[in-house]
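In: Got a predicted model here, sequence first, then my questions.
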Amino acid sequence: MEEGATLWAWKSWALLTAVRSQSPLIQCITNFVSMDLMANTLLSAGASPAMLHTLEEIPDFTPQVHALCLNVGTLSADWLPAMKLAAELAHKSGKPWVLDPVAAGASGFRLRACLELVELKPTVIRGNASEIIALANASVGLTKGVDSSHESTDAVESAKSLARASGAIVAVSGAVDIVTDGKRVVGAHNGVAMMTKITATGCSVTALIAAFVAVDQAHALEATAAALSLFGIAGEMGMKLANGPASLRMHLIDSLHGLDEVCVLAHVKIASLS
């Protein structure tokens, strides 16, 4: 293993160890489809999920969490004020928050909502290539719902542009997961194609990113890349035992829970792309 790759592997293991020991509380305002897998992903990694989205509870609760994850998958006008207030309070409290702009380019309402949330200074924005391109261009475009019409590598320049404009770390999920701060670009090369056949895997890795950033907010790019890589490794390990998407879902959770130092150091594949 090259020296740079070795450093990434050790860094990823250190972050996972920190999540397990600190058990950060992660508030998730997310969609109805993803709640179960997102909560189980956080639990299996050692974090503590809170699926709390009621506007009236947010002023008391959100300032107490270690990180916030906002996901607009089943967005409605009723939920948007709660998302905005939670983002404002997280930012004011100095807590990191992560945005998942699901299907950002699918409608004008959804795009406007995502752009308004970006204005509230997310620490990390994680989406697929089509979502990141839509946000960077602030335009409604060709979309396949929550699926990407582009490869992650198609969105590198859009991701860099969005990172510079927003001040956020931007991650683009795909066959290679891209992470950038607007200057540096790194790629995480873990995962298996079957993971795209399980609903809410993207949502769940966004929540995992929130947990990793919670334990090392000062190095959000590294935390983001590590979370993407380790989730991908869990998928690789799970795939060895799975017969299809349903069993992979189960084994993915088990594998994330069971990741040990030897496995992490042997399988992390993160490399600089710039």
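Out: Structure received. Numbers count the residues shown, from 1 in each chain.
In: C-alpha from now on. contacts and neighbour counts both.
Out: Will do.
In: tell me which residues in the strand or helix carrying Leu99 are buried?
Out: Element membership of Leu99, judged by DSSP states H and E, is strand 97-100. Of all the residues in strand 97-100, those buried under the rule 16 or more other C-alpha atoms under 10 Å are Trp97, Val98, Leu99, Asp100.
In: between the residues you listed, which is nearest Glu3?
Out: Nearest to Glu3 out of those is Val98 (C-alpha to C-alpha; 30.0 Å).
In: okay, pairing it with this:
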Amino acid sequence: MNELDFIWNALEAVRKSGPLILSVTNYVAANLNANALLAVGASPIMSHQVAEIEDLVTISSAVVVNMGIPADTLPEALYLAGQCANTMGKPLIFDPVGAGASSYRNKVCNKLLTTSSPDIIRGNASEIMALAGQSRATKGVDSLHGTTEASSSAIELAKQYNCTVCVSGAVDLITDGNRSLFVGNGHSMMPRITGLGCTATALAGAFAAVVKDKVDALTSCMAILGIAGEIAAESSNGPGSLQIGIVDKLFNISREEIEMKINLSM
């Protein structure tokens, strides 16, 4: 199977099975996350309500926990969702938004990682480095580091938590601590869309729900999102129209477009 086959097959699997993805996420990114999931063929459901988390995990194909804005009931919902996903054998995807920005966010991250075991951790370089304890430098939820700087942190995290880690950036790194792939797709305007990183994490949930190999799942997810961004940017006037264009392209992206644009290396 070549690189195109596993990426296209992963997307086709999402489109055919329509997995239900529970996202315990932040309200800044919720709308875009839900629309992106629908566009690739998955179904979103979202909640911060602790009382219903167990029921929602039960009916979901994968669980995404996004630290986002860790206020009110969100942290407790994150912890419970993680524990339930592990107990029920559902893929668990963790996005440590803003890790390193405050001691409180660091505490939330640490508690989640000690009370549950994510299958996937996806963040920007600064977040991944902060999670590994290698840096406290951050710019809110934005990255001050590049993928290359975070590669050792990503590998360390993958081995420590027996999971697959994605460092997103101009080039995305996906590693399980032994096998590493790099996705060079995307567009420089994409970081100007708020919540697009969170959207990558939500999409990772959809792909992880249908692809057993989590490196393949994450690579497929990041490649398709990056290619959608590249194609949408060709007819976009700015971040607003780019956001709409990305959702549209996630809906109608073709095998031929993936074959023409894919930029994948080891």
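Out: That came through fine. Quantities reported herein were computed from a predicted structural model and do not represent experimental measurements.
In: care to give me the TM-score?
Out: Remark: TM-score between the superposed chains equals 0.97 [TM-score structural alignment, normalised by the length of structure 2]; 265 aligned residues with a C-alpha RMSD of 1.2 Å.
In: which part of structure 2 lines up with the helix or strand following the strand holding Leu99 of structure 1?
Out: Proceeding N to C from strand 97-100 of structure 1, the next assigned helix or strand is helix 108-118, under DSSP H and E. Helix 108-118 of structure 1 corresponds to residues 103-113 of structure 2 when matched by TM-score structural alignment.
In: Which parts of the stretch 51-200 of structure 2 are helices?
Out: Using DSSP state H, counting those that start in this stretch, the helices of the stretch 51-200 of structure 2 run over 74-88, 103-115, 125-131, 147-161, 196-210.
In: and Met1 of structure 2, which of those is closest to it?
Out: Closest to Met1 of structure 2 of those is helix 196-210 (C-alpha to C-alpha; 17.3 Å).
In: Just list what the closest one packs against, helices and strands only.
Out: The contact analysis (3 or more C-alpha pairs under 8 Å, 6 or more residues apart in numbering; DSSP states H and E) places helix 196-210 of structure 2 against helix 3-17, strand 20-24, helix 30-40, strand 62-66, strand 92-95, strand 120-124, helix 214-233.
In: In structure 1, what range does that helix match?
Out: Residue span in structure 1 matched to helix 196-210 of structure 2, by TM-score structural alignment: 201-215.
In: what's in contact with the matching stretch?
Out: 15-16, 18-19, 22, 24-26, 28, 34, 37-39, 41-42, 45, 47, 66-69, 71, 95-100, 126-127, 173, 195, 219-220, 223-224, 226-228, 231 (C-alpha atoms under 8 Å, 6 or more residues apart in numbering).
In: The match of helix 108-118 of structure 1: average distance to aligned residues in structure 1?
Out: Superposing on structure 1 places stretch 103-113 of structure 2 at an average distance of 1.2 Å from its equivalents, by mean C-alpha distance after the TM-score superposition for structure 1.
In: Mind listing residues that contact that stretch?
Out: Against stretch 103-113 of structure 2 from outside (C-alpha under 8 Å, 6+ apart): Met67, Pro70, Pro75, Leu78, Tyr79, Gly82, Pro96, Gly98, Ala99, Gly100, Leu131.
In: check contacts around Leu38 of structure 2.
Out: Pro44 are the contacts of Leu38 of structure 2 under C-alpha under 8 Å, 6+ apart.
In: Tell me the spacing between the equivalent of it over in structure 1 and Glu222 of structure 1.
Out: Counting by TM-score structural alignment, Leu38 of structure 2 lines up with Leu43 in structure 1. The gap separating Leu43 of structure 1 from Glu222 of structure 1 is 21 Å, by C-alpha to C-alpha, to the nearest Å.
In: before we move on, what about Val192 of structure 1?
Out: Counting by C-alpha to C-alpha, the gap from Val192 of structure 1 to Glu222 of structure 1 is 21 Å.
In: swap in Ala159 of structure 1?
Out: 16 Å.
In: neighbour count winner among these two?
Out: Ala159 (32 against 22; other C-alpha atoms under 10 Å).
In: That one and Asp78 of structure 1, how far apart?
Out: According to C-alpha to C-alpha, Ala159 of structure 1 stands 29 Å off from Asp78 of structure 1.
In: what does Gly4 of structure 1 give?
Out: In terms of C-alpha to C-alpha, Gly4 of structure 1 sits 46 Å off from Asp78 of structure 1.
In: mind checking what Cys84 of structure 2 lines up with in structure 1?
Out: By TM-score structural alignment, Cys84 of structure 2 lines up with Leu89 in structure 1.
In: residues contacting that match?
Out: Going by C-alpha under 8 Å, 6+ apart, the list of residues near Leu89 of structure 1 reads Pro59, Thr62, Pro63.
In: which ones are touching the residue in structure 2 that the last one lines up against?
Out: Residue mapping for Pro63 of structure 1 onto structure 2 gives Thr58, with TM-score structural alignment as the criterion. The neighbours of Thr58 of structure 2, taking C-alpha under 8 Å, 6+ apart as the test, are Met88.
In: Please apply the same query to Leu241 of structure 1.
Out: Counting by C-alpha under 8 Å, 6+ apart, Leu241 of structure 1 touches Ser247, Leu248, His251.
In: so what corresponds to Ile246 of structure 2 in structure 1?
Out: Aligned by TM-score structural alignment, Ile246 of structure 2 pairs with Leu252 of structure 1.
In: ok, so what distance separates its match from Gly244 of structure 1?
Out: Taking C-alpha to C-alpha, one finds Leu252 of structure 1 at 12 Å from Gly244 of structure 1.
In: Of these two, which one has the most company?
Out: Using other C-alpha under 10 Å as the criterion, Leu252 of structure 1 and Gly244 rank with Leu252 on top: 28 against 13.
In: Quick check: that one vs Ala90 of structure 1, distance?
Out: Using C-alpha to C-alpha, Leu252 of structure 1 is found at 30 Å from Ala90 of structure 1.
In: try Val72 of structure 1
Out: Val72 of structure 1 is 17 Å from Ala90 of structure 1, by C-alpha to C-alpha.
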